[in-house]
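Chemist: here are the coordinates; sequence isn't available:
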């Protein structure tokens, strides 16, 4: 076994240990499972006289290390830091997240003077900004199954609709606050040049659903048509944007220059969206895709992905279970790098433009194939009409995101430029909203795969991806990520 493969398995065992521990499986069961795995590897190693299995037996110890690390992290970050629940009292702190509006309420994260992070929900009539100091009166509630995803942000409790005693606007300079203002400027440009539905969709696709308020009819249509994930600002969306930028710049710059400019575009996008942790993680995944596309044949992509996942989980183990964007990022990345690259290598066009269009389509399609089960689980099922609507819309998402990005930048410099760009942007968004509303009016059955269905789906997908990958390798095609 090569050093690279040893490192890969070391990271993988650690990640699996963290994942299973995050599911709150008792440590005694994890120890017994590790014992079975070690004995199995030892048996195979001795029986087959294979050093590989013996090495895996040793490396599998990292499975327990990961489980223990998650437990220690949980204790010091949460169990040791729990507030007093269900007791009415005055709470003081500072807002440490961008206030998100649902149209009916506003929610934000508050870091209390005791350095505990709580999620606060208030009425839409309250006006809050990042960095504000807040004094309120309420009781802190425990997290439940519906809001357990907040653990990824270090949240230890929730405060629904408290009595606001005092709010003080922050007078100190905050770089992140300025970034949030930049995002608001983007939304303002879209609101000025587009109709409400188109503006909401553009803001959601490019900046995330928290950046704008969706009309109730459009929100319902997106839910019924299975397209809500388009505005989730997951790693999936960002990977699509990055690939679209790389494709477009390919007509202007040479390969190496395109790579550098695309990396700078990633940095600009992260800044534009407020530098939130989920966006930074997805941007890192996008950078890995660009690296895979520009590296030579000896570049070991799977090790880079494993190392990136290891680093992110080491920093915050809760993301592997409670952050759907984290999971979508890696699944979409796998689809783009392995499935899409295999299809691109096997299907060739002589015309450079159409070959680029084909490449973008395969990347979008491959990412969608890999994330469907997770989307179905996270959004409570995947409608049959959603399959059709996504096939139609996803092919336009890359150019829509790229056009929206450029129009937004132009609008902040000189608004008439954005109005000119809107001539290209509006037809795309108008068509997409029409598709969403059309399929949203269908009443087809929603499909839920279940745990067994998800496992079967991914095993089948891995089988076919491997077949395609090996077929492409047989033709001695250079992928750049072997």
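Modeler: Happy to help now that I have it. What you see is a predicted model; the values in this text were computed from it and never measured.
Chemist: Every contact and neighbour count from this point should use C-alpha atoms.
Modeler: Noted.
Chemist: Name the helix or strand for residue 128, please.
Modeler: Using DSSP states H and E, no element contains residue 128; it sits outside every helix and strand.
Chemist: Once you drop chain neighbours, what's closest to it?
Modeler: Excluding the flanking residues, the one nearest residue 128 by C-alpha to C-alpha, 6 or more residues apart in numbering is residue 99, at 6.7 Å.
Chemist: is it true that the one you found touches residue 127?
Modeler: No: using C-alpha atoms under 8 Å, residue 99 is not in contact with residue 127; the gap is 9.1 Å.
Chemist: Could you check which of these two has the larger neighbour count?
Modeler: Of the pair residue 99 and residue 127, residue 99 is the one with more neighbours under other C-alpha atoms under 10 Å, namely 18 against 10.
Chemist: What's the separation between the more buried one and residue 318?
Modeler: 22 Å (C-alpha to C-alpha, to the nearest Å).
Chemist: before we move on, what about residue 140?
Modeler: Using C-alpha to C-alpha, we find residue 140 at a distance of 21 Å from residue 318.
Chemist: How about residue 113?
Modeler: Taking C-alpha to C-alpha, one finds residue 113 at 24 Å from residue 318.
Chemist: Residue 38 too?
Modeler: Distance, residue 38 to residue 318, by C-alpha to C-alpha: 26 Å.
Chemist: Compare these two and say which is more crowded by neighbours.
Modeler: Neighbour count, other C-alpha under 10 Å: between residue 38 and residue 318, residue 318 has more, with 23 against 20.
Chemist: give me every residue that touches the more buried one.
Modeler: Counting by C-alpha atoms under 8 Å, 6 or more residues apart in numbering, residue 318 touches 22, 151, 152.
Chemist: measure residue 420 to residue 120 for me?
Modeler: Distance from residue 420 to residue 120, counting by C-alpha to C-alpha: 41 Å.
Chemist: Tell me which of the two has more neighbours.
Modeler: residue 120 (20 against 14).
Chemist: is it fair to say that one lies in a strand?
Modeler: Yes: Residue 120: assigned to a strand according to DSSP: H, G, I helix; E, B strand; the rest coil.
Chemist: That one against residue 111, yeah?
Modeler: No: counting by C-alpha under 8 Å, residue 120 does not reach residue 111; the two are 10.2 Å apart.
Chemist: Between these two, which contacts overlap?
Modeler: In contact with both residue 120 and residue 111: no residue, using C-alpha under 8 Å, 6+ apart.
Chemist: Comparison target, given below:
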């Protein structure tokens, strides 16, 4: 049986490509989970040389060649991760100076994270002899913008992990390229950026100013908590959302609708595609409309790395619906994951958003056709019924695919999540669309925008009231923690079920 499976993989270029990609991903994952010294990178180079030598010797033997190539891609994955770990003894890296006080000059390199009682800034160091990023925690005011140049005095420290928690805060920051925290920061001066990247900084800064302007318009058009919900839907802003609303969304499994992730965008893109087709738009035009919408959304939110990844996942789901060939789309998805890991290998283990995005997209691509086949409707549904059915299928696919990961990462099972998603997800694309139109109209002719905002507000109230009602049940969510072996076991079972079902329905 295993021999037959091996022969199928070896004789299929598509399956061979997929397996080698997974070998690379597996290599990144294994080496991400261990604290290894920098010299391990040289060991991996030696191992890579040995595998290359063996490949030359046994190239004519197809089985040997197949397994050795798998080993090469595994080692390449491990080497890519180890290459991203900065050396402890390199004086050209900011990490070398942790534990010292230094005067530094840098610019705000990412959108500031503004909270209720403070602000976090990622600052890129501008120094000919030192490179790297630092995290600076400052009071809420004065606020600094993306691209602002800061001269500051820091007691540099290594990021500290939270006591009593398995969460690795240091690796969480490492995915952003941050290896040092500025303790007891003192801002000495503020100026306009003059770095070589100033054009790109200025362009992104204009986009973020536009985003801030839209936020002000949202606060004018809708009262709280509707305004916070709309801001979350349009650009993932949650800092101003009341804690009660956040907790309700968390309990009913709807946090993803106010977070920019591939999990959210993939589901919404799939539902929007069917919605447009149901209302008379042909499939080709609906496809390009959705693609354009995702690209504009990514640009509007500042085109950060996480948003770009989310947009890519959403586009892949649309490709799956358009092409209808799972082998091609599956290879595209896995190849995209490899490219993302080549750019930033830390996201595989230390970025829950990437994990949810990738697995939810896999679920929408591979589980949706299986669930649709199992439902086996005798008549073709159109209009609202088709929209609700697609919402049900997309929701169940994403929930089933991501449930083991959610239990492992967050330790909470939302019992009402399927019902909440079915009742609410169908309206989210339309709230986003009409919310955006309301903002645009308010700029052109404010009273007209206000009228449309009032109508859209009814949908926002529907989401808030329904969420509050479902979260009110004592049994709406249950604390369940899943160990790592349970996570692996459940996904092995899920993959087995998909393969069996795939053979039966000839996907």
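Modeler: Perfect, thanks for sending it. Note that the structure is predicted; figures quoted are calculated from it, not measured.
Chemist: Now the TM-score, please.
Modeler: For these two chains in superposition, a TM-score of 0.85 is obtained (TM-score structural alignment, normalised by the length of structure 1); 456 aligned residues with a C-alpha RMSD of 3.1 Å.
Chemist: re the thing from before, ok, so of the contacts of residue 318 of structure 1, who is nearest residue 396 of structure 1?
Modeler: residue 152 (31.6 Å; C-alpha to C-alpha).
Chemist: mind checking the SS state of the closest one?
Modeler: Classified using three-state DSSP, residue 152 of structure 1 is helix.
Chemist: when you align them, which residue in structure 2 goes with it?
Modeler: Aligned by TM-score structural alignment, residue 152 of structure 1 pairs with residue 175 of structure 2.
Chemist: Find the residue closest to its match in space, skipping its chain neighbours.
Modeler: Nearest-residue entry for residue 175 of structure 2: residue 346, 5.0 Å, with adjacent residues in sequence omitted and distances by C-alpha to C-alpha, 6+ apart.
Chemist: now swap in residue 183 of structure 2 and tell me
Modeler: Closest residue in space to residue 183 of structure 2, ignoring its immediate chain neighbours: residue 155 at 4.7 Å, by C-alpha to C-alpha, 6+ apart.
Chemist: Map the one you found onto structure 1.
Modeler: By TM-score structural alignment, residue 155 of structure 2 lines up with residue 139.
Chemist: In this model residue 119 seems to touch its match, though I could be wrong.
Modeler: No: assessed by C-alpha under 8 Å, residue 139 of structure 1 is found out of contact with residue 119, at 11.9 Å.
Chemist: When the two are compared, which one has more neighbours?
Modeler: A direct count of neighbours by other C-alpha under 10 Å for residue 139 of structure 1 and residue 119 places residue 119 higher, at 24 against 19.
Chemist: Give the aligned equivalent of residue 120 of structure 2 in structure 1.
Modeler: Aligned by TM-score structural alignment, residue 120 of structure 2 pairs with residue 107 of structure 1.
Chemist: Excluding sequence neighbours, find me the nearest residue to that match.
Modeler: residue 121 (4.3 Å).
Chemist: how about that neighbour, what does it touch?
Modeler: Here residue 121 of structure 1 is in contact with 105, 106, 107, 108, 158, 159, 160, 161, 162 (C-alpha under 8 Å, 6+ apart).
Chemist: for the residues you listed, which one is nearest residue 270 of structure 1?
Modeler: Among those, and counting by C-alpha to C-alpha, the member closest to residue 270 of structure 1 is residue 108, at 20.2 Å.
Chemist: Report the secondary structure state of that closest one.
Modeler: Following three-state DSSP, we place residue 108 of structure 1 in the strand state.
Chemist: okay but it is in contact with residue 95, surely?
Modeler: Yes: counting by C-alpha under 8 Å, residue 108 of structure 1 does reach residue 95; the two are 6.8 Å apart.
Chemist: between those two, who's got more neighbours?
Modeler: Between residue 108 of structure 1 and residue 95, residue 95 has the larger neighbour count (other C-alpha under 10 Å), namely 23 against 20.
Chemist: how about the nearest residue to that one, chain neighbours excluded?
Modeler: Leaving aside its chain neighbours, residue 95 of structure 1 sits nearest to residue 110 (4.5 Å; criterion: C-alpha to C-alpha, 6+ apart).
Chemist: any idea how far the one you found is from residue 169 of structure 1?
Modeler: 14 Å.
Chemist: More neighbours: these two, which one.
Modeler: Neighbours were counted for residue 110 of structure 1 and for residue 169 using other C-alpha under 10 Å; residue 110 has more, 27 against 13.
Chemist: so what's that one up against?
Modeler: Applying C-alpha under 8 Å, 6+ apart, the residues contacting residue 110 of structure 1 are 93, 94, 95, 96, 97, 117, 118, 119, 120.
Chemist: Using a markdown table, lay out the residues you listed together with distance to residue 434 of structure 1.
Modeler: Putting the contacts of residue 110 of structure 1 into a markdown table (distance: C-alpha to C-alpha, whole Å) gives the following:
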| residue | distance to residue 434 of structure 1 |
| --- | --- |
| 93 | 44 |
| 94 | 42 |
| 95 | 38 |
| 96 | 37 |
| 97 | 34 |
| 117 | 41 |
| 118 | 39 |
| 119 | 36 |
| 120 | 36 |
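Chemist: Closest to residue 80 of structure 1 out of those residues?
Modeler: residue 117 (13.2 Å).
Chemist: between the contacts of residue 110 of structure 1, which is nearest residue 189 of structure 1?
Modeler: If you rank the contacts of residue 110 of structure 1 by distance to residue 189 of structure 1 using C-alpha to C-alpha, residue 97 comes first, at 22.8 Å.
Chemist: Show me what that closest one aligns to in structure 2.
Modeler: So, by TM-score structural alignment, residue 97 of structure 1 is matched to residue 110.
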